[in-house]
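Chemist: Provided below are the primary sequence and the corresponding predicted coordinates.
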Amino acid sequence: MRRLMINADDFALTDGVCRGILQAMEHGLVRATTAMTRPAGAAARITAHADALSGRMGIHFQLTGGHAPCLPPGDVPSLVTAEGVFPRKRMDIGQASADEIRREWQAQLDLLRSCGVSPSHMDTHHHVHKRPDVFPVYLEIAVRLGIPARATNPAMAAALRAAGAPYADAFITDFFGQDLTPGRFLELVAAAFAPLPDTAVVELMCHPGQNDTELCRISAYNQAREQEIAVLSSPEVRQGLADMGVAVCGPEGIPRPVRGVRDGSGGPPS
């Protein structure tokens, strides 16, 4: 049976985002989410839902978003702006110190655990692990934790596979923006599975959420999150996946790969 893990990024960004993700889990097909620890109020939001989302909540490591780091800014100077916060976007990150990334992400992981969550899987905000100066630390953590890690391209998948870290066979990133319809969703899923065997697991990234004042203040992607909930909860999508022979799953549905030999690439291109 083909399996699809639909992961909701950005848990704990705002109260409305949390409500929307929970709605997409209860009434829709979302089976996993990854939580941010750096937004204001994130720790309380994570703690409030830790028990209910046990085994389904992973970590959404951050180096972007304009939030303050977990560690004092003076301890991670290569990761912050002059104002002592993360840059807004991935392209705005300077030459990041691997040691500072490692220590900051460990602090974020420790904070998540202090909220009662043992992360079930991992990825990064704005896909910062696509950067060649960030990916080695991401790979190191994925191997150490032994949990599924998001691979955004074939080179990244090869590096994870060689290290024995779990990852999905393919990743769908295009369910985002304006064309948020059941038909488009099913087209993306069908295209991802087309070249894969019947035992494949595909991850689809989504961003459901209920719009609220705080979300409008910090993100241009706000109203569309509510449309995502509608698509992810639609009978048309549910029936379409069944017709394709695709079952939804959580992080537990991503198997550990057979350890291979490194391809010498050193990681994915940015």
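Modeler: The structure has been received and is ready for your questions.

Chemist: alpha carbons only for contacts and neighbour counts from here, please
Modeler: Noted.

Chemist: would you list every one of the strands in the stretch 151-270 of the chain?
Modeler: Using DSSP state E, counting those that start in this stretch, the strands of the stretch 151-270 of the chain run over 170-172, 201-206, 246-248.

Chemist: turn those into a markdown table, columns for mean neighbour count and distance to Gly58.
Modeler: Supplementary listing: those in a markdown table, determined by neighbours: other CA atoms under 10 Å; distance: least, CA to CA, whole Å:
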| stretch | mean neighbour count | distance to Gly58 |
| --- | --- | --- |
| strand 170-172 | 21 | 16 |
| strand 201-206 | 24 | 13 |
| strand 246-248 | 19 | 17 |
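
Chemist: what's the next secondary structure element after the longest helix along the chain?
Modeler: Criterion DSSP state H: the longest helix present in the chain is helix 98-114. Going down the chain from helix 98-114, the next helix or strand is strand 122-124, by DSSP states H and E.

Chemist: picking up where we left off before, adding distance to Arg150, write the strands of the stretch 151-270 of the chain out as JSON lines.
Modeler: Converted to JSON lines, the strands of the stretch 151-270 of the chain look like this (distance: least, CA to CA, whole Å):
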{"stretch": "strand 170-172", "distance to Arg150": "8"}
{"stretch": "strand 201-206", "distance to Arg150": "8"}
{"stretch": "strand 246-248", "distance to Arg150": "17"}
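
Chemist: then this one, side by side with the first:
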Amino acid sequence: THLDSHHNVHRDPRVLPQFVALATELGLPLRDHWPVHHCSRFYGQWNGESHPEQISAENLLHILEMEMSEGVTELSCHPGYVDAGFTTSYSAEREAELRTLCDAALRRALAARGIHLANYHHLEQLLPRAAAA
């Protein structure tokens, strides 16, 4: 459904041409090279320090109101449950993101603003395939 790179490594000028060529060849979306606005501010950690206020429902609405533009906006997020044996520097934040994204009041607020949630599968209907790369 899309071409992904961990920590946005595809933005590195040394490998970007290869990513763009592959995305074009496969007709797959690649961040920054397709008609989708990328919103990356919904993140709860900087310099190893947790910032749960950044991943609250209130802050997410604020971010969307400030950064969303007409059309499709991609929200970077890392929600999830953390098992006892799972070691990551972004544990508590994953669960906080999950709570925020599942918040019923947030859902209602998004609907009231005309914001429709989608995933990469839905993009095939929302965007022309040729514009993906």
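Modeler: Alright, I've got the coordinates. Values in this document were obtained by computation on a predicted structure and should not be read as measured data.

Chemist: TM value for the aligned chains?
Modeler: Scored against TM-score structural alignment, normalised by the length of structure 2, the superposed chains reach a TM-score of 0.80; 120 aligned residues with a CA RMSD of 1.8 Å.

Chemist: so which of the strands of the stretch 151-270 of structure 1 is nearest Arg161 of structure 1?
Modeler: strand 170-172 (12.7 Å; CA to CA).

Chemist: which residues in structure 2 does the closest one align to?
Modeler: The alignment of strand 170-172 of structure 1 onto structure 2 (TM-score structural alignment) covers residues 37-39.

Chemist: equivalent analysis for stretch 57-64 of structure 1, please.
Modeler: Aligning stretch 57-64 of structure 1 against structure 2 (TM-score structural alignment) gives no matching residues.

Chemist: quick one: closest of the strands of the stretch 151-270 of structure 1 to Arg113 of structure 1.
Modeler: Short answer: strand 201-206, nearest of the strands of the stretch 151-270 of structure 1 by CA to CA, at 23.2 Å.

Chemist: can you name the residues that contact Leu75 of structure 2?
Modeler: Taking CA atoms under 8 Å, 6 or more residues apart in numbering as the definition of contact, the neighbours of Leu75 of structure 2 are His38, Cys39, Ser40, Phe42.

Chemist: quick one: the second one from Leu22 of structure 2, how far?
Modeler: Put plainly, it is Cys39 of structure 2. Plainly put, Cys39 of structure 2 is 23 Å away from Leu22 of structure 2 if you go by CA to CA, to the nearest Å.

Chemist: hang on, Ala24 of structure 1 in a strand?
Modeler: No: for Ala24 of structure 1, which was evaluated using DSSP: H, G, I helix; E, B strand; the rest coil, the result is helix, with no strand membership.

Chemist: which one is the corresponding residue of structure 2 for Met122 of structure 1 nearest to, not counting chain neighbours?
Modeler: Matched across to structure 2, Met122 of structure 1 falls on Leu3, judged by TM-score structural alignment. Spatial nearest neighbour of Leu3 of structure 2, excluding adjacent residues (CA to CA, 6 or more residues apart in numbering): Leu30 at 5.5 Å.

Chemist: okay, now the one you found: neighbour count?
Modeler: Neighbour count for Leu30 of structure 2, taken as other CA atoms under 10 Å: 21.

Chemist: tell me the spacing between the equivalent of it over in structure 1 and Asp9 of structure 1.
Modeler: Residue mapping for Leu30 of structure 2 onto structure 1 gives Ala149, with TM-score structural alignment as the criterion. Noted for Ala149 of structure 1: a distance of 13 Å to Asp9 of structure 1, by CA to CA.

Chemist: just give me the neighbour total for Gln125 of structure 2.
Modeler: Neighbour count of Gln125 of structure 2, defined by other CA under 10 Å: 9.

Chemist: surely it is in a strand?
Modeler: No: if the criterion is three-state DSSP, then Gln125 of structure 2 is helix and not within a strand.

Chemist: so Gly44 of structure 2 touches Ile55, yeah?
Modeler: Yes: between Gly44 of structure 2 and Ile55 there is a contact under CA atoms under 8 Å: 5.6 Å.

Chemist: mutual contacts of the two, please.
Modeler: Residues touching both Gly44 of structure 2 and Ile55 comprise Glu93, with contact defined as CA under 8 Å, 6+ apart.

Chemist: so what touches the strand ranked longest in structure 1?
Modeler: What stands out as the longest strand in structure 1, according to DSSP state E, is strand 2-11. Counting by CA under 8 Å, 6+ apart, strand 2-11 of structure 1 makes contact with 17-18, 21, 29-36, 46, 60, 125, 198-208, 245-251, 253, all of which sit outside it.

Chemist: returning to that earlier point: so the residue nearest to Leu3 of structure 2 makes contact with Val9?
Modeler: No: the pair Leu30 of structure 2 and Val9 does not pass the contact test of CA under 8 Å, sitting 11.6 Å apart.
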